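Colleague: starting from these lines, generate the structure:
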Amino acid sequence: MLANKMLAIRPAVRRAIVTQSRRAISAPQALARCPARLTATTTYTSSSQFRSYSRPADPQFSTRSTVVQLLSNIGSKREVQQYLSHFTSVSSQQFAVIKVGGAIITEHLQTLSSALAFLNHVGLYPVVVHGAGPQLNKMLEDAGVEPHFEDGIRVTDGKTLALARKLFLEENLKLVEELENMGVRARPITTGVFSADYLDKEKYNLVGKINSVDKKPIEAAIEAGCLPILTSMAETPEGQVLNVNADVAAGELARALQPLKIVYLAEKGGLFNGDTGEKISVINLDEEYDHLMTQWWVRHGTRLKIKEMKELLSDLPRTSSVAIIHPADLQKELFTDSGAGTMIRRGNKVHIKSSLSEFEDLAALKEVLIRDREGLDAKATVDRYVEGLKDRPFKAYFDEPMDALAVVLPQQDSTFAHLATFTITKAGWLTNVADNVFTSIKKDFPKLVWTVKADDENLTWFFDKADGSLSRDGDVLFWYGLEDGDEVKQLVLEFTKNGRQMFGDYNLEARLHRAAQAALNIGKGGQQKRSYSTYRTNALQSYRMGNQGASGRRSYSTTNPNPPLGEKNISNTRPSKVALIGARGYTGQALINLINAHPNMDLRHVSSRELAGKKLEGYDKREIIYENLSPDDVRRMASNGDIDCWVMALPNGVCKPFVDAVDQGAQKGGLIVDLSADYRFDSSWTYGLPELVNRSTIARATRIANPGCYATAAQIGIAPLVPYLAGQPTVFGVSGYSGAGTKPSPKNDVKILTNNIVPYSLTDHIHEREISSQLGTSVAFIPHVAVWFQGIHHTISLPLKEEMSSRDIRNLYQDRYAGEKLVKIVGEPPLVKDIAGRHGVEIGGFAVHSSGKRVVICATIDNLLKGAATQCLQNMNLALGYSEYEGIPLE
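Modeller: Next comes the predicted model:
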């Protein structure tokens, strides 16, 4: 019934598409200026004049007509019609599930309501589920309830749940009332949809794991003409209300409803490429997922979100997609090709063939080629075209169902190639397979030319893919990659003289070209084509690609056919050859253990003067004998390219001859990570603390100074409060005796340390200088050594320039390190015995003096792991092109 209802309004929606307004305004702004129910409708007459009538027969149709007209200002009328047809092709509840974060309701309520109203006024019924995390944090603080999280999940006791339920009902009503004020009927659905069991009652208390979704309340709301507005609360079979994460609820709702779109509204408006800083427009999971997950910047929250989206979309039809978008840009994301946020879809992996023999079914290929061709001679023409491909090199690009097919012909006496065939179905346009195919072409052919008829309805898409174009006699010539002025000039002259037949002069068989053009009629596909948002007139246009704002095209997450000079490949799958200079110490042994477990690290040489000639124990990949490598040996190995990464695990002050040897042997090629303090103050080296230093800088570095153990924990413990400091912080640090090295001394003599604690270097320790220089503020550091073997404890006293509560400070730290896999924020002061043998840093305590102007924070770290070897491996992974945490056990 719901599907029939939607189908019934589609002709009205199509009739409502009118000539685009001359004055372009944004959709949310336009709706805010419109009354809830308009009293005039607009029709288009044969004299091309707009007439207003005072009493429309159908006010809802009037509103819908006006809204569709306004939507046409953010795209083209054809785009709007195309997508409306697509979205109304399924039952109402299958259009979209929209997850709304609590911050959106607080900060962008009117914008959100306007966006939802627009969708409703064109006959669409998104199913909305919202959270209220930020509001709940504030409410708990006001009620004196200390929030507690385990593994990022809010532990929910009875008092917290009571407050959360009250808040969710208030926020739900707030959104419903705002929609009603805009003339949109909305129904609050706060119970009865999500059934759940306890996620882990002992650990999380009243937190639920959804086990079923009842669609009936949603269907009833839509049948009554209301937008369903859901809270993310669930109930057990016994009626106990449970707290559920709103993202999880939205995912389970999508699995039950199987919608075309799943939309996550977020203030940032999308995901961002860590290298370029640009918003990612499209992620094609089938094509890009494995490569994407190797990127150094795909980590923590971003990595988890992409993984969850992949799992979600695998349970949905291939036509479904996920959009991460700001509510102000929702209409542009849904109704235009260029989009505005980040769209994540499964996509169809592009296959590439270079000979007809590689096609299992030539008849199927011909059927694809013939689908755009009209006329009785279509089959014969396609047969001639395919026969011609036997005699020349080509590359064919297509997805699995062949919704898109492109054929590129390299030119024998030219640097560019010719796109001879490009055919795509309606389904291919709607899933953006065209972009995916074109991206694959660009990887293989840095220079390409093609022609399209000037009246092609998809002309703008081709403009977006080109660096330049020229129109002549109803045809448009496009090209990209032709940067040489003479080359462009020659191309333009040939096209001006010969039009589309110019390719015959570039050693392209004229017969084959004419047959191809006649058979395929490039760019014409009737209803099988997708229209685009802007139409450019006949002109010679030359512009650079890559700016979404200028071109209106979507950018892709990992594809960069022209990377900046010197940019590293950050998708390495080749094993890296490693040499460890100075392996006798505890840190060297810890690093050897990590490399042994790393799938892409190949330890080739281990140098230790004391152990030379002995077999390296604990390394399983190959037999290695300790060597006593000299700088000359290192220089020779560097000259031969024997090593990809040199790790210097030497005492302070003795590293330079080996670094110089690598520089001389490889002309500064090859990666060096120095674990000593020798280069931590050298501006030509990169300081390798990934949690506080831009990871893209580390990923591009060839000389990395690994931070000190004390210094790592102190910096992570102080950094979030640097803007709030009123004076010098004091760090009281105590390390286990492994930090004093293997050379016997009072600082690692267990007899001296038993029942004792030994202070040393009470002022001007090198770590004091390191911490201060990296944080940009003076820090006092007082190191001690105690009887345990490994692990460091810091007690840090920080004076504040304004009064702050313990909760304020803890929230600062949680926000600053959200998603960092090797930093954990805890409530109580962390213990050394809990950090020993683990790979991260724990921060806790957060005790504020009664004045509110001083806080004491505690930090713990394993000095051999995150304080040295683990951090070294993080830096190696980033700089060598592996995932940052590859080979690091994560808890």
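Colleague: hey, let's count contacts and neighbours off CA atoms from now on
Modeller: Noted.
Colleague: which secondary structure elements does the host helix or strand of Trp461 sit against?
Modeller: Trp461 belongs to helix 459-465 when elements are defined using DSSP states H and E. Applying 3 or more Cα pairs under 8 Å, 6 or more residues apart in numbering; DSSP states H and E, we find helix 459-465 packed against strand 475-480.
Colleague: for the comparison step, fold the sequence that follows:
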Amino acid sequence: MIPQIRAATHTTARSALLRAGAYSTPRATVMMTNHRRYLALAANRTPASSTSKRSYSNTATSAQSEKETITKLLYNIGSRKEVEQYLRHFSSVESQKFAVIKVGGAVLTDELDTLASALTFLNRVGLYPIVLHGAGPQLNKLLEGAGVIPDYHDGIRITDDKTLEIARKVFMSENLKLVEALEKMGTRARPLPGGIFTAEYLDKERYGYVGKITGVNKEAIQSSIRAGALPILTSLAETPAGQILNVNADVAAGELARVLEPLKIVYLNEKNGLYNGDTGKKIDVINLDEEYDELLKQPWVKYGTKLKIKEIKELLDHLPRSSSVAIISAGHLHKELFTDSGAGTLIRRGFKLFKHQSVDQLDKDRLRKILEAEDPEVKAGRTSVSSFLHALENSKGGFKAYGDEPYEVLAVVRNDDGKGSGVPSLEKFVASKSAILNNVTDNVWALLSKDYPSLTWVVDQNDENKGWHFDKADGSFNKNGKILFWKGLDSVDTVESVVSRFVNEQSQANVDAATSKTGAFADGQRRGFSTFSSTSPFRTGGRRMYSTAGPVKKIGLIGARGYTGQELIRIVNNHPNLEIAYVSSRELEGKPLEGYTKHPVTYVNLSAEQVKEKTQSGEVDAWILALPNGVCKPFVEAVESVEEGKKMVLCDLSADHRFTDTWTYGLPEFNRAKLPGATRISNPGCYATGSQLAIRPLLAHLSGNPSIFGVSGYSGAGTKPSPNNDVNHLRDNLIPYSLTNHIHEREVSHQLGHEVHFMPHVAPYFQGINLTVNMPLNKTMTAADIREIYEQAYDGEKLVHVVKNIPLVKENAGHHFVKVGGFGVHSSGKRVVVVATIDNLLKGAATQAVQNLNISLGLDEYTGIPLD
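Modeller: Below you'll find the predicted structure:
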């Protein structure tokens, strides 16, 4: 899981998998006010407010379909990845160990429908929270009506005969009220107002009929869950002889948690968390191991707040470290459970962290254990723990090691990267699964970031959780399957220096790999420096990169000097069914092809006549033309002059054939049916790809012309020197250009059959495009309506990700997919702004070319393309 760090009063980070929180606005309002309507749609029935009851399907297929529908609705409050990983985590334990939810009496009075909706959502995705409720306000009201004055001692309600008589009625009434609210929504629930807790008198003379719990009847709870019903409990207990005793609901919830050891203990209240008495701000997270003693010294921590914190600490001290407590309101329960950001107050044991600057300070036995268990370099035998310690001991610039006391996480930063740049380098970051689940990784990151505001590190391109690193970084650079990340670098010159060294190291690594016959680095993955590996501590499991079935096709690449050509080489190098036969570049003729390790290839300078000869001889199955606009004509004519030449696949990355009807426009998401067997493919422009993906789903709903504000990194300006790729000219700058009639404006308008207005800019970062698209609508729509249109349009598209939030360029750079999101609707409902991000060198060029070639050559469309 890749959580975001969120600032808080008493924390440095949120929990990774055990977090809980609130709906964001304005979407929150839509979700909460329409829970019943969504559930009705998912179950194909009328809303719960009608008299009809929910019809249960008896088929597993129907149940799975409903679960998938409700899961999709949860994507409204968090990303697909967040929701799915929490579902996997919560579903990984026995049903009764998911969560104990304690509901305050005021919630039953003021938020009954909201509570029932929240519990129904959880149940629809296969989860069975155990609900225990109180009834304090309701009891006080009835006692007042009966002339009984509530009396307390040490915060405990004194319970006499009359109080107990009324309490029994109140608990039964409130219990049935919640059960009936759930049943109205089609959620099976079982009332369990008694028979769960065994108790003895706490102190009969002092408190009357107040109990101290001595046992919990788990079987009654498990029986309810086995029957497919949510167990709804009260805090009434019985003595072995059958005398009913009153127990504080918070205390009962704690005892229930001690017996069941759930992942979550949730206290629902109307305040949505605990609040700092000095600042008035809600406390986001409390890490008890680190903060408890200091927290209790705060002058505002007194009375009920102090008692609550002490009770929670005592509870968590006896539970697994994976358990946590959340204090939250009913309306915010979904986001608290299914997103990283959270909303209420999370309380967990946390971890005490260390920071050491010498090898002598390290616990070498524990360090050895974590490295041997989790570090890929040590596990593969490429280095030993002893060698690593020796290198640290002799580090000229010094180092700092960070981790937690049990050494579940270890991070090592060298004070200088060892290359003369003066920038610290994160050399190692390993973590156990337990540490990842409990978010220790983020805590350690936050601690080291205080010492190192500037930092560089490297991640394998195939790491599934690159998004976490992009979130932590200010910038990145991708080469030969490795991604260089940096943060806090204060000048373009420093960035250039760091990137240049990285590029040189990668080039040398590939040269070494190509000449190596045997050994650990013979596969082209030699490391000239310490990095995160593809088995990063943040991985959640392996993934299938591509299919290896099918014949091998020979590719000729004309125009490989540019950035797009380099990306094509990298993708083909990892493609199981494509090989480079020829690579042509006038400037690089005679030099070895870097970044390609399947077999030695040397740059040649192919003439049109030579292309004709190689086409005629059948040496090449497809030509990729990665040339500037207006240059490829002689090569196209050479191929077409060959008898039966039209069987040869030509993929043109320039704009020369994007307006030619005899060529297939290669935007697979909209033109997939025409691509199988196509021999003339015009690859769309980068801006044009992102713009069309951002606009086309709403094409039928437009009342005017979309306006596109586009910003590209300077790699989009090519390698030929110009003001638009001059880093000194770009520094602290944003340069507009070609403000009307840009080729991509004409391309998008032509392909959509609808005029668009396009305003391109170039920014002082290297790679990636942002497109902010303003569109007038022909009818009133909501953000939910629009997002649903996009999700349906791109359902199943592996290279288009629809997201709720506004996508950022740095999150997409180095990725092969487009992100579309934002969906900001004007208050009139007649105008929407959609944001798309795309890597101009990948899905905007090289990735899309490979996608098109795969389809035209009869391969699986996504072969060789990492599906992040």
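Colleague: TM-score them against each other, please.
Modeller: Scored by TM-score structural alignment, normalised by the length of structure 2, the superposition of the two chains gives a TM-score of 0.52; 496 aligned residues with a Cα RMSD of 3.8 Å.
Colleague: residues making contact with the next helix or strand after the helix holding Trp461 of structure 1?
Modeller: Downstream of helix 459-465 of structure 1, the first helix or strand assigned by DSSP H and E is strand 468-472. For strand 468-472 of structure 1, the external contacting residues (Cα atoms under 8 Å, 6 or more residues apart in numbering) are 454, 463, 476-480, 492, 495-496, 499, 538-543.
Colleague: likewise for stretch 350-366 of structure 1?
Modeller: Contacts of stretch 350-366 of structure 1 (Cα under 8 Å, 6+ apart): 287, 382-383, 386, 389-390, 393-400, 436-437, 440.
Colleague: show the end-to-end separation of that stretch, please.
Modeller: Taking Cα to Cα, to the nearest Å, stretch 350-366 of structure 1 runs 18 Å from one end to the other.
Colleague: the longest helix belonging to structure 1 corresponds to what range in structure 2?
Modeller: Longest helix of structure 1, by residue count under DSSP state H: helix 158-181. Aligned by TM-score structural alignment, helix 158-181 of structure 1 corresponds to residues 161-184 of structure 2.
Colleague: now that stretch on structure 1. Mean distance?
Modeller: Here stretch 161-184 of structure 2, set against structure 1 after superposition, deviates by a mean of 0.9 Å using mean Cα distance after the TM-score superposition for structure 1.
Colleague: for the stretch 351-500 of structure 2, just list every one of the strands.
Modeller: Secondary structure of the stretch 351-500 of structure 2 (DSSP state E, counting those that start in this stretch): strands located at 353-356, 399-404, 409-414, 425-431, 455-460, 475-479, 482-487.
Colleague: reformat those strands as CSV; add distance to Ser324 of structure 2 and mean neighbour count.
Modeller: Supplementary listing: the strands of the stretch 351-500 of structure 2 in CSV, determined by distance: least, Cα to Cα, whole Å; neighbours: other Cα atoms under 10 Å:
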stretch, distance to Ser324 of structure 2, mean neighbour count
strand 353-356, 19, 16
strand 399-404, 18, 22
strand 409-414, 20, 23
strand 425-431, 20, 23
strand 455-460, 31, 23
strand 475-479, 34, 21
strand 482-487, 32, 22
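Colleague: would JSON lines of those with distance to Ile624 of structure 2 be doable?
Modeller: What follows is those, written out as JSON lines (distance: least, Cα to Cα, whole Å):
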{"stretch": "strand 353-356", "distance to Ile624 of structure 2": "52"}
{"stretch": "strand 399-404", "distance to Ile624 of structure 2": "48"}
{"stretch": "strand 409-414", "distance to Ile624 of structure 2": "43"}
{"stretch": "strand 425-431", "distance to Ile624 of structure 2": "39"}
{"stretch": "strand 455-460", "distance to Ile624 of structure 2": "27"}
{"stretch": "strand 475-479", "distance to Ile624 of structure 2": "20"}
{"stretch": "strand 482-487", "distance to Ile624 of structure 2": "24"}
